[in-house]
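Chemist: just the structure for this:
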Amino acid sequence: MILKHRTESDELKITNFLEPRMNFSEKEKQRHYSLRKGYEGEVRYDAWMTGLEIENLTLNDLLFEMGGPFTKLILLSSCRIPFISNVKHYEGDYYYEVRAS
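Modeler: This is a model prediction of the structure:
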């Protein structure tokens, strides 16, 4: 169950509105691309999590300051164990590997 649904950031909404109306600098184009790509990845992650057959509570778009700039994270709670995920939308296939200690 998603307790806090994902929304586009204000910056992404503004750049989506302005992008067809003005000429962005290369730096602004890259920032807009990065914001858009990140949001698309988060939406895909949400769809993937919704399809899982596990009971969980999901809080999206939590902002934490960890010794520097804010980090946007997702908090999942399942079976009384919290799981924090930082979604990145990189090209290619990636997987988690559990290492035996």
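Chemist: contacts and neighbour counts: CA atoms only from here.
Modeler: OK.
Chemist: tell me the gap between the helix or strand hosting residue 74 and the middle of its chain.
Modeler: Using DSSP states H and E, residue 74 sits in strand 70-78. Using CA atoms, centre = their mean, to the nearest Å, the mean C-alpha position of strand 70-78 is found 9 Å from that of the whole chain.
Chemist: and for comparison, fold this next one:
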Amino acid sequence: MITRQKSNELKVYEYLRVRKPFSKQEKRKFVKLKRGYEGELLFDTFIEELPCDFLSLNDLWLTHHNKCFQIDNALLVNNIFYMYEVKNYPGVYYYEKDKLFLALY
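Modeler: Down below sits the predicted model:
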């Protein structure tokens, strides 16, 4: 299996972090990028546990009407194509009546 790579943007933020103090906006962006990458790695571990044969494509870049977009993970299982946009938001979430909610304690 091919290991997921960090985005170039995340790598740049990691290099800069040890060279200069971040502004609040830069720190927020860095945390978001880092958390997103960690979430994608976690998602990859879930995919590896699938009990069937599959094809998994990470960070798939496509174009449509001259616009580029990225799919975090495209999965082909039993001739069905699934697309996943992975998020890694902090907190506890739950589904109820086909909606996602953040648990407030």
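Chemist: TM-score for this pair?
Modeler: The TM-score (TM-score structural alignment, normalised by the length of structure 1) is 0.79; 96 aligned residues with a CA RMSD of 2.5 Å.
Chemist: centroid-nearest residue for structure 1?
Modeler: residue 42 (3.7 Å; CA atoms, centre = their mean).
Chemist: quick one, what contacts the counterpart of that residue in structure 2?
Modeler: Matched across to structure 2, residue 42 of structure 1 falls on residue 40, judged by TM-score structural alignment. For residue 40 of structure 2, the contact set (CA atoms under 8 Å, 6 or more residues apart in numbering) comprises 72, 86, 87.
Chemist: so which of the residues you listed hold up in structure 1?
Modeler: With the contact criterion set to both residues aligned by TM-score structural alignment, their matches' CA atoms under 8 Å, the contacts of residue 40 of structure 2 that also touch in structure 1 are 86, 87.
Chemist: ranking the contacts of residue 40 of structure 2 by neighbours, who comes first?
Modeler: With neighbours taken as other CA atoms under 10 Å, the top of the contacts of residue 40 of structure 2 is residue 72, carrying 19 neighbours.
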